[in-house]
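In: With the sequence up front, the predicted model follows.
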Amino acid sequence: MATYSTAKVGPEGIEFSFADSGAVAGSNDYTTLVIFHGSAFNSHSFHKLLPLASSHNLRVVVVNRREYRGSSRYTEEEITHLQEGRKLFLERIGLHVVEFLQYFAETYDIPKITVGKDKGGIAVMGWSIAVATVLAMLGHPDTIPKEYYERLEPYLRTAVLYDPPYHAFGYEITGDVDAYNPWTDPTIPTAEERYKTFQYWVSSYYSHPDIRSGSMRGLDYRHRTDQASIDNTAKEDMAMMYEESAAVRTDLHMVIEPMQPTIREQAKMALFNEELARTVLPDLRVVHVVCLQTHWHCIWGYIEAKKEYESCVAKGQKPRPFDFVEIPKANHFVHWDQPAEFLDAVAQAVTTFGHV
């Protein structure tokens, strides 16, 4: 069982609970992979990665986002901002992410980015809806002090977008398809019951025959499949890693109106704004990881993000550089079902960017 510590960051003293695999013995160029978990399933869902980290020259740090076990809860005022879709809510998330990364880099004296820019430093990962958490630190530069970015620049070299749903970018659904969505299922009367359905839907293994078409037609829209990660998860682990109340209070409002247009603007600024790509952490690279048997929300997020990036490049624009990494035979919980294979794919992606 992972041992958790508490970081108190920034002038507000916001607390983040985290577990750390520790410095890699004998290495002065290891990369620190900081992971922010998704909705309902907290950082314990990544604890299998910790004992595997050093073999990849990685230090893995798994963080409980605010509202989750051991980390600061949101105030009622902040929850109101979230429910109203206010930019201020995302700005504060971005500031606190930057403050945590600074805290960890400086407190634990981790290696800085190497001259070749392929080792050392920090790769910050968001899983699922927490991709919006990672993008928050890039999409609101006017609210994050310039010196914060300057202190972080010698460390932060990669942002890993791990299997994000289309909501993490604020994309819309296109085409006339009967796409199942647990958030809008009219047969589910309460938010709590939506999350009970969500457990099986989000952790199933799906079959998407053609993700190259650029269309939503032909994706797998089943409510769940015969094989789901949660079916093979011990009750003890579920008790540790599943926090329905935190998700209902916070994450549920991230994937619906009125926050979705605000998230859309954040993603455009963070990833595709040329001026910000040039001036805010200009050496930062982006790796978008998609699991090919994940649920359709993430497949659609991948299709749309790839399409938007390639469109920018075709027009001669210069967004943040992307690599797109596909993991076959993997679902949204590949880090739980196949931790060694997942960490191998991530380690390769963050150390061979642009050469994959």
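Out: Happy to help now that I have it.
In: From here on, just use CA atoms for contacts and neighbour counts.
Out: Fine.
In: can you pull out the helices in the stretch 1-150 of the chain?
Out: With DSSP state H, counting those that start in this stretch as the criterion, the stretch 1-150 of the chain has helices at 76-83, 87-107, 131-136, 146-152.
In: ok, second structure coming up, stack it against the first:
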Amino acid sequence: MIIHDKHPATILQSHPSESLTQSIDAASIGHAPPPNSWAPFFNPTIPEELQFPSFTQWVTGYFNHGDLSTRDPNVVSHVVPATSPIPSIYNMSEEEIARASNNPIGALDAAQMVFLAPHLLGAFRKACFDERIKQILPYMKISAFCCEHTGGYGPATLWDIEDEDKEHEGGHVKTRFIPQANHFTHWDDPNRALEVYLSCIRA
């Protein structure tokens, strides 16, 4: 939560603030994975010791999706990032990668999101839609955004949030896509990432 004057803002983001594993994907809000989803973690065709290195290269890529305004899961790219721009991690030194990643904790975080799904779903709905919370924090704004070149889990989960908002009569969560950005905008373009946060507070 970010406090600005008397207006708290809860921001649900498509990229992590500290590590490679904290992200708004379906599991982190207690939802089932989107159709055709894929990730290197828990993939039996990838040796266990290579799953996390594969994940860091995959998750920092730029994915080219189809027309996201259609909200069609079939236009979402899940597996192979684009060749340009190059993944964020290739602009980092080994020391920077070591500081930013948290293997083997990353795999543990992913497992926790899967097995704690009912609790995460309850927490998500309480934070976003519970009238008692709104009474306690009457000035709270909730924004969810997804960088449009994030992997397929990002757009799909933003649509899930929009659907949940609609089911609760709408107007609780402001959502949007950030153009020409990937899962790690705060690495590739920190100034722009900060501006996105500030725009959520000002909205």
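Out: Cool, the structure landed. Remember, it's a predicted structure, so these values are computed and weren't measured experimentally.
In: Give me the TM-score for these two chains.
Out: Scored against TM-score structural alignment, normalised by the length of structure 2, the superposed chains reach a TM-score of 0.83; 192 aligned residues with a CA RMSD of 2.3 Å.
In: Put together JSON lines for the helices of the stretch 1-150 of structure 1, with distance to Val313 of structure 1 and mean neighbour count on each row.
Out: Listed next are these as JSON lines, based on distance: least, CA to CA, whole Å; neighbours: other CA atoms under 10 Å:
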{"stretch": "helix 76-83", "distance to Val313 of structure 1": "33", "mean neighbour count": "15"}
{"stretch": "helix 87-107", "distance to Val313 of structure 1": "26", "mean neighbour count": "20"}
{"stretch": "helix 131-136", "distance to Val313 of structure 1": "20", "mean neighbour count": "27"}
{"stretch": "helix 146-152", "distance to Val313 of structure 1": "26", "mean neighbour count": "14"}
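In: Spatially central, which residue of structure 1 would that be?
Out: Gly126 (1.7 Å; CA atoms, centre = their mean).
In: Surely that one touches Leu161?
Out: Yes. Taking contacts as CA atoms under 8 Å, Gly126 of structure 1 lies within contact range of Leu161: 5.5 Å.
In: Assign the most far-flung residue of structure 2 relative to its centre to helix, strand or coil.
Out: What lies farthest from the middle of structure 2 is Gln135; by CA atoms, centre = their mean that is 27.4 Å. Under DSSP: H, G, I helix; E, B strand; the rest coil, the three-state class of Gln135 of structure 2 is helix.
In: what do we get in structure 1 for it?
Out: Under the alignment (TM-score structural alignment), Gln135 of structure 2 pairs with Thr279 of structure 1.
In: So the aligned partner of Ala305 of structure 1 in structure 2, which state does it fall into?
Out: Alignment note (TM-score structural alignment): Ala305 of structure 1 maps to Ile161 of structure 2. Three-state call for Ile161 of structure 2 (three-state DSSP): helix.
In: now swap in the one 4 residues further on and tell me
Out: Counting by three-state DSSP, the backbone at Asp165 of structure 2 sits in helix.
In: May I ask which helix or strand encompasses His183 of structure 2?
Out: Counting by DSSP states H and E, no helix or strand carries His183 of structure 2.
In: what about the strands in structure 2?
Out: For structure 2, strands defined by DSSP state E occupy the ranges 2-4, 7-12, 141-147, 174-178.
In: OK, contacts around Gly171 of structure 2?
Out: Each residue near Gly171 of structure 2 by CA atoms under 8 Å, 6 or more residues apart in numbering is listed here: Asp165.
In: One more: Pro328 of structure 1?
Out: Counted by CA under 8 Å, 6+ apart, Pro328 of structure 1 has contacts 291-293.
In: thinking again about what came up before, ok, the residue farthest from the centre of structure 2 to Ala127 of structure 2 distance?
Out: 12 Å (CA to CA, to the nearest Å).
In: just checking, Ile263 of structure 1 touches Leu135?
Out: No. Taking contacts as CA under 8 Å, Ile263 of structure 1 lies outside contact range of Leu135: 9.1 Å.
In: Report the contact partners of the aligned residue in structure 2 for Asp323 of structure 1.
Out: Aligning on TM-score structural alignment places Asp323 of structure 1 opposite Lys174 in structure 2. For Lys174 of structure 2, the contacting residues are 142-144, by CA under 8 Å, 6+ apart.
In: Of those residues, keep whichever come out buried.
Out: Buried subset of these (neighbour count, 16 or more other CA atoms under 10 Å): 142-144.
In: May I see these arranged in CSV, with distance to Gly61 of structure 2 as well?
Out: As requested, those are arranged in CSV below (distance: CA to CA, whole Å):
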residue, distance to Gly61 of structure 2
Ile142, 27
Ser143, 24
Ala144, 21
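In: residues near the closest residue to Asn331 of structure 1 other than its chain neighbours, how many?
Out: Excluding the flanking residues, the one nearest Asn331 of structure 1 by CA to CA, 6 or more residues apart in numbering is Thr294, at 4.1 Å. Neighbour count for Thr294 of structure 1, taken as other CA atoms under 10 Å: 28.
In: and the aligned partner of Thr294 of structure 1 in structure 2, how far is that from Phe115 of structure 2?
Out: The alignment partner of Thr294 of structure 1 in structure 2, by TM-score structural alignment, is Thr150. Relative to Phe115 of structure 2, Thr150 of structure 2 is positioned 24 Å away (CA to CA).
In: Let me see the contact set for Lys8 of structure 1.
Out: 14-16.
In: Now rank those by neighbours and give me the top one.
Out: Among the contacts of Lys8 of structure 1, the one with the most neighbours (other CA under 10 Å) is Phe16, at 25 neighbours.
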